[in-house]
Structures are given as C-alpha cells and as structure tokens.
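K.L.:
pasting the structure only:
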C-alpha cells in the first residue's frame, strides 16, 4: 500500500496524493442569501472546484447546511425557520428537497452523481449504526458518487442533535476515513483574539487544541443564520485531530472559494495528531453524548497515560446514570476530561467499588469481578 504524503500546508488539501479523501462543509450563510433564496451562482463555482478535485482523483464528501433556511422561505416562516423546534423541523422537511435538488443538478452538469444522506446524532453515536454509515459512504465513494450529507433536522430534537454541521463534518470524516476536512465559513479562520480588535492576527497553523486556543474563540454565529460559531469549529477540529485528520477553516464568501483561499494560504490549518486513533477508538474519542463521568485521582491519571486500564481504586466520584457498555467521560479533580471509555459496570456498581482494591470486589458485588472499570482497549485518551 502506497504511503500518503503528509499534510503540512493548506495547499496539500488539493493534492490527491496527500489528501485522497476530503470532506467539505458548507455553511448556511454561504449557500443561502439573506432573502432565503439559494446563492446558485456562488454554489456553481464551488461545484466546479469539486468537479475539478474529482477529476484529479480526490474523493469528495459534502456536508451541506441550508435546508432550514431554504424551507423557511418556501413556508414563509419567521426568523429563518428557527422561531421554534416545530418550525425548524417543518422548514427542514421542505428545504431538504430543495437542497438535495440544488446539489444534484449542479453536480450532474459535470457528469457527477450526487447522493443524499440525512444523519442524526444517534446514527454516529451508536456503534452499529456508525458502521452502517461507514459502509454506505464507502460504497458511494467507490461508485464515484459525491455524498451530500446533512443533519436530519426534520426529526432531530434539541436533546439528540449535533446542533451544528461543523462537528457533523468531523464525525463524517471519521466514519468515511477521510484525510482532511474543510469548513467553509464567513470568516478567514481562527484569530488570536476577536478579529475586530486592533492587532488581531490570523493563525495559519495550529498544532493541538489547548485551553489557550479555546479562549480565542467566539461562540456566536456571525450571520445569525447558522447554528455554529468558532467554538463549534474548534470542537470539530478536536474531533478530527484525535482521529489523525487535518481540518481547515477557510473563508468561503468569494467565488471559487477553495482556489482563492488555498492558493494564497489564507485560512487556518489544524494539524492532526501524528498517530491518530483509528476504528473503534476514533469513534469513541469523537463521541458527543456521554452517559456520565468517573472522577479519578492523580495516581489513576498517571496510570492511564502509561497505558493501563482504569481500576476502581483510583475513582473518587461517580456522576450520572449509566449502564454497562455506556460511554462515559473520565475526569480529573479539576474537571478536565482526560479520556472517554466504555464502562464495564453500571453507575451503581461503580459507586460501590470506587476507591476499593480489586481484592475486595468479589465480596462487594457477590459475583466474580471484571478486570477493570474501563479496560484500556475500550478507552481513548484525549
């Protein structure tokens, strides 16, 4: 198997040898005008770039926002269809047809078949459904189609939804085994402070999302049309980097936005970890919904970083209500999340065992204990 060239700069995202599989996310404010009508001329220039990438051997997946905005216009709903959950669901139901047709017609003009996939949070949080999505995406790409993916907002609720397509794009990249993600937005990238502030500097390369990097983000959506801001983009970058996937934020407001941004290097490239998690651990590390948390002491934290499983003796608190096999966070005493893992015991059993030595477990449980509260094979460090 040929070894891929390493992605080290924005221009590498158009190189089929460095980036054979690429996810492109398009925000609502780019695809839909303030009047609620699609920006068809702009989208045609982007589709032309996608067709060019397709022609040079890259496999492209598109995560496209815009269904709610398009549907709201057709239903004459206030506040862009976001006045209530019912309005958003209705607008999405109507707008998704228009959105899919828009992409299908423009790609067909270049001889490319578009495929539609509507996903919910549970489709990528449940392991079996995640693998089903992976299989479908792989087959579509093998057939040279371009999957166009969106959250299924017609059935998603506030409790079970991604809430923004930035994080959806990163999770899709994991499921599809992509090399990179491009988030097209109405901003140039990540600045070291509010971009309106005097002396604000655009960060061209970011190596690792730290607390200092998070502090630079603004959680709002500048257009008021989308649901994501810089905070959601950094969360997407974290998901991607853990899986060894590069992620870039580019300004998409210009015609043919990929070529313009990549040619002059204007944007922010978040570098992947040198050895990212793959397979089950990538899925686990990127999970957005966790059933609870286990708080651990410093000794247990050191043991985890040394490659050990999580034992009950190092647990100081149990949070939430979870069952065996559920995904939980592992936190330190200061609240920092150290890992995600699949619990070998439910919350009640964890409370019974926490702080106790393994030799005591059989007597406490009344049955033969398991080897760990979270086995290292079911745990991923963040």
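P.N.:
It's in. Bear in mind that the values here come from a model prediction, so they are computed numbers and not experimental data.

K.L.:
use CA for all of it now, contacts and neighbours both
P.N.:
OK.

K.L.:
the nearest residue to residue 372 once chain neighbours are set aside: neighbouring residues, count only.
P.N.:
Nearest non-adjacent residue to residue 372, counting by Cα to Cα, 6 or more residues apart in numbering: residue 311, 5.0 Å away. When neighbours are defined as other Cα atoms under 10 Å, residue 311 has 23 of them.

K.L.:
and residue 311, what is it in contact with?
P.N.:
300, 358, 372, 373, 374 (Cα atoms under 8 Å, 6 or more residues apart in numbering).

K.L.:
which among the residues you listed count as buried?
P.N.:
300, 358, 372, 373, 374 (16 or more other Cα atoms under 10 Å).

K.L.:
hang on, the third one packs against residue 314?
P.N.:
Looking back up the chat, that one is residue 372. No: with contact defined as Cα atoms under 8 Å, residue 372 and residue 314 do not form a contacting pair (11.0 Å).

K.L.:
next one for the comparison:
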C-alpha cells in the first residue's frame, strides 16, 4: 500500500478534507472559485467511488473582512474576527453549496465551537449528526463558529478542528490541503538544505522541533505546529493524516497519483471514549505523579493515591484531568475524586484512605478503563 492509498475510497470509507484560507481566498479577499471547482470535482469523484466526504473549510473571516473593509484581514481584534466571520460565513456556505450542487451533491453547514466537542454529550450529538448526514449522501461543510467563540473557548485553527471532526465522525483519514507541501527538516524558505519528510510514524519532541509556528500567508491562524497537533489528535482516533499542497489544480487527484506530501500513518483505532479523551484540547486540572506511578501507568495500571504527589485546578469527580510526570502530560482520564480529596489522600496507601476520607474509598484516582496514555 502506498502512502496515498491509505486515503483512497477502498481503504478509507470516510475522509475529512481541510482547506486553508490561503488556498481558498485571494489576498484581496475573493474566493478562488476556479481552483475550488477543481477541488470539488476531486471530491465528487471520490464520492462517486463510495467515499463519504466531510469538508472543513476556512475562509469566512478573510471573506468577511474584505466585505466589511476591516484591517489585518479581520483579525485586529476578537470583535472584528467575529463580525467578519458572521458576514463571510454566508458567502462561504453559498459558494460550497453552489459548487457541490453543480456536481449533484448536497451540502450541509455545521458550525462548531470547542465546547461542542469537549463536552461529552454535545460531542455525541455532533457525532450522530455527522453519521446521519453521511448516511444520506450529504457533504457536511464544517467551520469553527467564530461568531461566538472567544479566546478561551476556541480551537483557534481548523487543522485541529478537522482532526477532532474526524474523531466525532469516525473518519479513517484526514487530508490537510495547505500552502505548504508537508513537513520539512527545516524551514525550506530560509534553509536550502531542508528536505521533505514523507512519512512520520511517531510525533516526538524531535518532530515537533521542526515545526514553524507561523502561518505563511498571514490569513490563516494555524501553522506547522497546529498540523502536528492535529496529527496527534487524528492518531488518537485511529485516523491517518496527510499534509498535502493545494497550490495546484485538482490537488486531491494529484496526491492520489504522486503521494507527494507528509503522511502520518495511524496506529490501531482506540475505543470511542478513549479517542475522545485523547483528542481533547482542554482539561479541568492536573494530578502530578511519581516515577513509580508513571511506570505503572505505562504498564496498563490504574492511578492509585499512593502514586500521586500533588494536584492543580478546582476539578470535581467525573471531570477530565491531565496526569503529569514532571512537566510532561503522560495520560488523561476521568477522575474519581474532587481536587480537595485528591490533595488529602495523595501519597497515601489504600489501607489508609477510609480513615482520611471518612467514607469507603473508590478503587483508584483514575481507573485505567477511563484513562488514555499520551
């Protein structure tokens, strides 16, 4: 199987395709309609071959900023971004509906906030909506709901949104169409010795160090760091991810033919709840653990009170918390105690917990069935 074959209809029944602002919108704020028509033709061919397609489309803020005459591409302030998104989203949705309709496909708009996918019940609701739309042969077109999102409750980039959507929809692959053609060993714009990395099996600190944090176009809000974080989220749900250049006509067909780009093959698919946990961008608090507990978790054990060394954050029982070994997040899970009780029993043996708490203790601070290693 070639790298591109992982994303073909035969091996990838459901595919999420993300399109960045720099590809979709010209510097003066117009849709690149001819280019987009080529992308839609690619998507229609895949749909006809039996692949279910979800589009995550940037561009609303860039389009709205031109119509409203806002400076800095509509990103000078949160209020400007919200106003630009409210204006541009109408034009963006209309464009997608028209072009998909010209190929006999029905578009559906879904606008999501961070909370829609961080809250378990709302996540399941979104998942059900994706499932029904795809079963009906509809192409959902997704964007972050920037009209109401604030700095504290937003994805901030559509790369991670695309990966999170893939989890919610049970997708098998994510393709990020970008203004760059993949991950390089260094910034190819400044280092002539930089080389393209065609496949990444493990997203470790060395890989993260290669990322350029900036958005090359100035219109988008992502960058290579966001794409690598998206790959981690996609992996948590068992979805392959590819970073592919969109700076040519019919970029999806070109990728299928050449495989040019960077592919992040996914490990085995995790259970739905654990995938949701691993893909979350937020946590209510943190529990710090010692080296013995870290080794036990790596071996598949639950987190016991004896291995905890401290807590941070006002979390309650049932909240999602990060488990820290030093400065590193090693796991994430649903905690069985609130923060005050964890602080009281941290470092204590199980036989001592009833006397400290005044009630029968639970089996673990975080049970392995409600935990995912990171």
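P.N.:
The structure has been received and is ready for your questions. Given the structure is predicted, the values throughout are model-derived calculations rather than measurements.

K.L.:
alignment lookup: the residue nearest to residue 372 of the first structure to the second structure.
P.N.:
Aligning on TM-score structural alignment places residue 311 of the first structure opposite residue 304 in the second structure.

K.L.:
now that match: how far from residue 364 of the second structure?
P.N.:
Per Cα to Cα, to the nearest Å, residue 304 of the second structure is found 5 Å from residue 364 of the second structure.

K.L.:
next, the buried residues of the longest helix anywhere in the second structure.
P.N.:
The longest helix of the second structure (DSSP state H) is helix 78-101. Going by neighbour count (16+ other Cα under 10 Å), the buried part of helix 78-101 of the second structure is 78, 80-89, 91-93, 95-97, 99-100.

K.L.:
in the first structure, what range does that helix match?
P.N.:
Using TM-score structural alignment, helix 78-101 of the second structure pairs with 85-108 in the first structure.

K.L.:
equivalent analysis for stretch 340-352 of the second structure, please.
P.N.:
Residue span in the first structure matched to stretch 340-352 of the second structure, by TM-score structural alignment: 348-360.

K.L.:
give me the residues contacting that stretch.
P.N.:
Here stretch 348-360 of the first structure has contacts from 311, 312, 313, 314, 315, 316, 317, 318, 361, 364, 365, 373, using Cα under 8 Å, 6+ apart.

K.L.:
now, of those, which are buried?
P.N.:
Here, 16+ other Cα under 10 Å leaves 311, 312, 313, 314, 315, 317, 318, 361, 373 buried among the contacts of stretch 348-360 of the first structure.

K.L.:
turn the residues you listed into JSON lines, including distance to residue 17 of the first structure and secondary structure.
P.N.:
JSON lines is the format used below for those (distance: Cα to Cα, whole Å; DSSP: H, G, I helix; E, B strand; the rest coil):
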{"residue": "311", "distance to residue 17 of the first structure": "43", "secondary structure": "coil"}
{"residue": "312", "distance to residue 17 of the first structure": "46", "secondary structure": "helix"}
{"residue": "313", "distance to residue 17 of the first structure": "48", "secondary structure": "helix"}
{"residue": "314", "distance to residue 17 of the first structure": "46", "secondary structure": "helix"}
{"residue": "315", "distance to residue 17 of the first structure": "46", "secondary structure": "strand"}
{"residue": "317", "distance to residue 17 of the first structure": "48", "secondary structure": "strand"}
{"residue": "318", "distance to residue 17 of the first structure": "47", "secondary structure": "strand"}
{"residue": "361", "distance to residue 17 of the first structure": "53", "secondary structure": "helix"}
{"residue": "373", "distance to residue 17 of the first structure": "42", "secondary structure": "coil"}
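
K.L.:
tell me the one of those residues nearest residue 227 of the first structure?
P.N.:
Using Cα to Cα, residue 318 is the member of these that sits closest to residue 227 of the first structure, with 32.4 Å.

K.L.:
now do the contacts for that closest one.
P.N.:
The contact partners of residue 318 of the first structure, taken as Cα under 8 Å, 6+ apart, are 292, 293, 294, 295, 347, 350, 351.

K.L.:
narrow those to those in strands?
P.N.:
Among those, the members falling in strands are 292, 293, 294, 295 (criterion: DSSP state E).

K.L.:
quick one, what contacts the corresponding residue of the second structure for the third one?
P.N.:
For residue 294 of the first structure, the aligned position in the second structure is residue 287, judged by TM-score structural alignment. With contacts taken as Cα under 8 Å, 6+ apart, residue 287 of the second structure has the following neighbours: 308, 309, 310, 311, 312, 321, 322, 323, 324.

K.L.:
the residues you listed: which two are farthest apart?
P.N.:
309 and 321 (14.7 Å).

K.L.:
rewinding a little: want to throw the contacts of residue 311 of the first structure into a markdown table with secondary structure and distance to residue 251 of the first structure?
P.N.:
Listed next are the contacts of residue 311 of the first structure as a markdown table, based on DSSP: H, G, I helix; E, B strand; the rest coil; distance: Cα to Cα, whole Å:
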| residue | secondary structure | distance to residue 251 of the first structure |
| --- | --- | --- |
| 300 | helix | 43 |
| 358 | helix | 54 |
| 372 | coil | 47 |
| 373 | coil | 45 |
| 374 | strand | 42 |
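
K.L.:
now those in TSV, with distance to residue 79 of the first structure?
P.N.:
Compiled in TSV, the contacts of residue 311 of the first structure are given as follows (distance: Cα to Cα, whole Å):
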residue	distance to residue 79 of the first structure
300	49
358	57
372	51
373	48
374	46
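
K.L.:
how near is residue 51 of the first structure to residue 338 of the first structure?
P.N.:
Where residue 338 of the first structure is concerned, residue 51 of the first structure sits at a distance of 41 Å (Cα to Cα).

K.L.:
give me the more crowded residue out of these two.
P.N.:
Between residue 51 of the first structure and residue 338, residue 51 has the larger neighbour count (other Cα under 10 Å), namely 21 against 17.

K.L.:
matching that one against the second structure, which residue comes up?
P.N.:
Per TM-score structural alignment, residue 51 of the first structure is aligned with residue 44.

K.L.:
just the element for that match, please.
P.N.:
If you go by DSSP states H and E, residue 44 of the second structure is part of helix 33-48.

K.L.:
residues of that helix that come out buried?
P.N.:
Quick answer for helix 33-48 of the second structure (16+ other Cα under 10 Å): 35, 36, 37, 38, 39, 40, 41, 42, 43, 44, 46, 47.

K.L.:
out of those, which one sits closest to residue 144 of the second structure?
P.N.:
Distances from residue 144 of the second structure to the buried residues of helix 33-48 of the second structure, taken by Cα to Cα, are shortest for residue 36, at 19.7 Å.

K.L.:
surely the closest one meets residue 24?
P.N.:
Yes: assessed by Cα under 8 Å, residue 36 of the second structure is found in contact with residue 24 at 6.9 Å.
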